[in-house]
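Engineer: next comes the sequence, and after it the predicted model I'd like to discuss.
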Amino acid sequence: MHINRIFINTYRYDFDHAKICIASIRYWYPDIPIYLIKDYGKGDPLSRKAERWWNIKTLKLTRKKFNWGYGKLEPLFLDSNECFLILDADTVITGPVLDIVANIESDFVVDDEVQSKERFNEIYYNLDRINEIEDTFIYPGYSFNTGQWFGKTGVLERKDFELTLNWSDPPSTKYPQIIFNNDQTHLNFVIHLYEQQNKLKVTRLKLMIWPKLGNADFIDLNNIKKKEGSYPFVIHWAGMKFNSITSYPRADILLFYRNYFYSNQSQITKKIDFFIAAYLRIENKVKNFFKSKFLS
């Protein structure tokens, strides 16, 4: 699997994280094409400066509102013949992660994850009711977080998701009590179903590191600084929301890549960017406050 480009899914209130993700990619792969999948549902992500600084492009899409990560499905439907890596904004790569799939011949490469039935039912789809949608379906016993996965164009079409997903604006699930409303649940179901039907091939390997509870403590930052390439993984701060970058587990890695992001910019430019990021955090909190106060 030769990776032609990397897509980062982002929106107005997580682009500050996406900058760090961009820096981590450029640190290891200076020339790989990087494209932003922008969700304009909450407003403009304000990414144009970063695009100029680091030679980033925006994926041109007719749809502008996705919500719940559905934009990550769009590269599947591109009219091209290529392989790609999808990343959430709150991720970084810690080594030459593209190299680990170079000799793999699969349609998808996903994180090797197995959840308990209880946890699976909370974050993917309802195992007790999934056969109400497809009576021949057999759960394969695994799942994968969609904050990081490798895929190939031309394998799945938009219509392949229509059993469970409405392509509305933004997209929404047809069966919210069975398959929950986000890209992760639908991509897992479709890949599980089509793998069962021998319509595609999936390879599972250790890809994602969730840094909670010390899971990322084995990663030596000095190794990253030396580019020794010992950690071909993706750290994903999935579900973590803190006011300060220093509050995140493995903040040292985040700070290292953030400093790299601004390494070719002046201190004034950096301070202005920090001010904008702080403003957006306040804006998001104010919007959420009024939403919970008056719309709940």
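Structural biologist: Great, that's in hand.
Engineer: going forward, measure contacts between C-alpha atoms and count neighbours the same way
Structural biologist: Will do.
Engineer: go through the protein and flag its longest helix.
Structural biologist: In the chain, ranked by residue count with DSSP state H as the criterion, the top helix is helix 267-294.
Engineer: what comes up buried for stretch 190-209?
Structural biologist: Neighbour counts using 16 or more other Cα atoms under 10 Å place Val190, Ile191, His192, Leu193, Tyr194, Gln196, Leu200, Val202, Arg204, Leu207, Met208, Ile209 of stretch 190-209 among the buried residues.
Engineer: against Val101, how distant is Ser296?
Structural biologist: Distance of Ser296 to Val101, computed by Cα to Cα, to the nearest Å: 46 Å.
Engineer: ok, these two, which is more surrounded?
Structural biologist: When Ser296 is set against Val101 and neighbours are counted by other Cα atoms under 10 Å, the residue ahead is Val101, at 17 against 6.
Engineer: who are the contact partners of that one?
Structural biologist: Residues in contact with Val101 (Cα atoms under 8 Å, 6 or more residues apart in numbering) are Met1, His2, Val109.
Engineer: surely the first one meets Ile100?
Structural biologist: No: proximity of Met1 to Ile100 does not meet the contact threshold set by Cα atoms under 8 Å, at 9.3 Å.
Engineer: which of the buried residues of stretch 190-209 lies closest to Asp252?
Structural biologist: In terms of Cα to Cα, no member of the buried residues of stretch 190-209 lies closer to Asp252 than Ile209, at 15.3 Å.
Engineer: and the comparison structure, right after this:
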Amino acid sequence: MEDFGIIIACCDQDYHYAKGCCGSIRHFLGDVPICLIIDGEFSAPELEKAYGVKVINHLNVKNKVLRERSFGWGLTKMVAFWESPWSKFLFLDADTIVWGDMLKYANFKDFDVIVDRPLYKDTLEEVSRFFFTTQEVEKHFPEFQWQKHFGEYFCTGTFFAKRDLFSLDEYIYMLDFIKENPNIFWFGEQGFLNMMIFRDSDAGKLRLGQSSFQVIAPKFKWDELKKRFPVEKTGPVVQGDDACVIHWAGPKPTLYNSQVYSEPMNFSRRKCMREAQGLTGLPAEALLKSEDIKRALNIYQKKLVRKVRKAMKLSVKTGVNY
């Protein structure tokens, strides 16, 4: 496919998963070009050398608005819509892998954006929890008939899209609106990106395609995932023409977590470790395990900092010393 690549957004806490995501791309899709959009100041020299990965970060984003306002949880991926190295791309969150020939869904001849069609239907309560507060959307965006797409709202961990799908002015308007109204759209960009896509589709501004190609791991039992996505000593075993993105949108696939079926990610991380860093066996396992521990410690540290700040604010407000 001409002028096409895969874009992964990551930060320091999920970079080790992004490496696994790259490994899965190379295993299933060959030499498809890859780009990382990094929220942070670290680099990815091993991936650049092994896989020819391009890197976009704060330093080389061309647009000032994107550089200053579109990095951080839930916003980093939005950079892809205007600064993708290719006119067409597949986007992936870092905590995903591809499984099988995902490119069979890339029908850019008929569509400008192709999103996941959920196999499950969210309740009204779940729409208001994971996407947007419906009453507020009705109030502020009366032209958007959100009820029309009830059951179609998707997890934005993966999608196909064309560059410049939206005008930058439309995005800036949404950023300004969210700043003034922080309690309407949820889960980072997920709520407002769903609204932008379905609203513009209804208005005839873009051609929307939908296919069921995302597997949200927490929505399935361990045994169901293992049966569909077996990984043997020789590697992953794709059954028939199965192709999808596995997304651990919840508990993460650490190396030895018996509560989460993680073998597809484990295989991909080991593959990347071998090809990008030349490590196998015990040295590789030790480094992979240390990455999991480092992530857990970072999360614990950030939670502790939030608790301390909350306690300090309460102390100031009540005059109680902690």
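Structural biologist: Arrived safely, thanks for sending. Note that this is a predicted model, so its numbers are computed, not measured.
Engineer: TM-score of the superposed pair?
Structural biologist: The TM-score (TM-score structural alignment, normalised by the length of structure 1) is 0.85; 289 aligned residues with a Cα RMSD of 2.9 Å.
Engineer: re earlier: neighbour count for Met1 and Ile100 of structure 1, which is higher?
Structural biologist: Neighbour tally, Met1 of structure 1 and Ile100, criterion other Cα under 10 Å: the higher count belongs to Met1, 21 against 14.
Engineer: show me the contacts for Val190 of structure 1.
Structural biologist: Contacts of Val190 of structure 1 were listed using Cα under 8 Å, 6+ apart, and they are Asp160, Phe161.
Engineer: now check structure 2 for the residue matching it.
Structural biologist: In structure 2, the residue matched to Val190 of structure 1 (TM-score structural alignment) is Met196.
Engineer: cool, and Val202 of structure 1?
Structural biologist: Here Val202 of structure 1 is matched to Leu208 in structure 2, going by TM-score structural alignment.
Engineer: where do the helices of structure 1 begin and end?
Structural biologist: Counting by DSSP H, structure 1 forms helices over residues 15-28, 48-54, 117-123, 183-196, 221-225, 251-261, 267-294, given from the N-terminal end onward.
Engineer: return the most buried member of these.
Structural biologist: For the helices of structure 1, average neighbour numbers computed from mean count of other Cα atoms under 10 Å are highest in helix 15-28, which has a mean of 24.
Engineer: what's the angle from it to helix 267-294?
Structural biologist: In this structure, helix 15-28 of structure 1 runs at an angle of 140 degrees to helix 267-294, with axes from the mean of the first three to the mean of the last three Cα atoms, to 10 degrees as the basis.
Engineer: which strands and helices sit next to helix 15-28 of structure 1?
Structural biologist: With contacts defined as 3 or more Cα pairs under 8 Å, 6 or more residues apart in numbering; DSSP states H and E, the secondary structure elements packing on helix 15-28 of structure 1 are helix 48-54, strand 91-93, helix 251-261.
Engineer: nearest to Asn181 of structure 1, of those?
Structural biologist: Closest of these to Asn181 of structure 1 is strand 91-93, at 21.5 Å (criterion: Cα to Cα).
Engineer: relative to structure 2, what is the average displacement of the closest one?
Structural biologist: After superposition onto structure 2, strand 91-93 of structure 1 lies on average 0.5 Å away from the residues it aligns with, using mean Cα distance after the TM-score superposition for structure 1.
Engineer: matching residues in structure 2 for that strand?
Structural biologist: Here strand 91-93 of structure 1 aligns to structure 2 at residues 96-98, judged by TM-score structural alignment.
Engineer: distance from the chain centre to that stretch, please.
Structural biologist: Using Cα atoms, centre = their mean, to the nearest Å, we find the averaged C-alpha position of stretch 96-98 of structure 2 to lie 10 Å away from the chain's own average C-alpha position.
Engineer: so what touches that stretch?
Structural biologist: Judged by Cα under 8 Å, 6+ apart, the contacts made with stretch 96-98 of structure 2 from elsewhere in the structure are 17-18, 20-22, 24-25, 28, 157, 243-248, 264-265, 268.
Engineer: hmm, try it at 7 Å
Structural biologist: With contacts defined as Cα atoms under 7 Å, 6 or more residues apart in numbering, stretch 96-98 of structure 2 is touched by Cys21, Ser24, Ile25, Cys244, Val245, Ile246, His247, Trp248, Met265.
Engineer: and if you look at stretch 265-273 of structure 2?
Structural biologist: Among residues not part of stretch 265-273 of structure 2, those counted as contacts by Cα under 7 Å, 6+ apart are Lys19, Gly20, Cys21, Gly23, Ser24, Ile97, Pro253, Leu255, Leu279, Ala284.
Engineer: let me have those residues in TSV, extended by distance to Thr123 of structure 2.
Structural biologist: Putting the contacts of stretch 265-273 of structure 2 into TSV (distance: Cα to Cα, whole Å) gives the following:
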residue	distance to Thr123 of structure 2
Lys19	35
Gly20	33
Cys21	31
Gly23	36
Ser24	33
Ile97	27
Pro253	27
Leu255	33
Leu279	46
Ala284	43
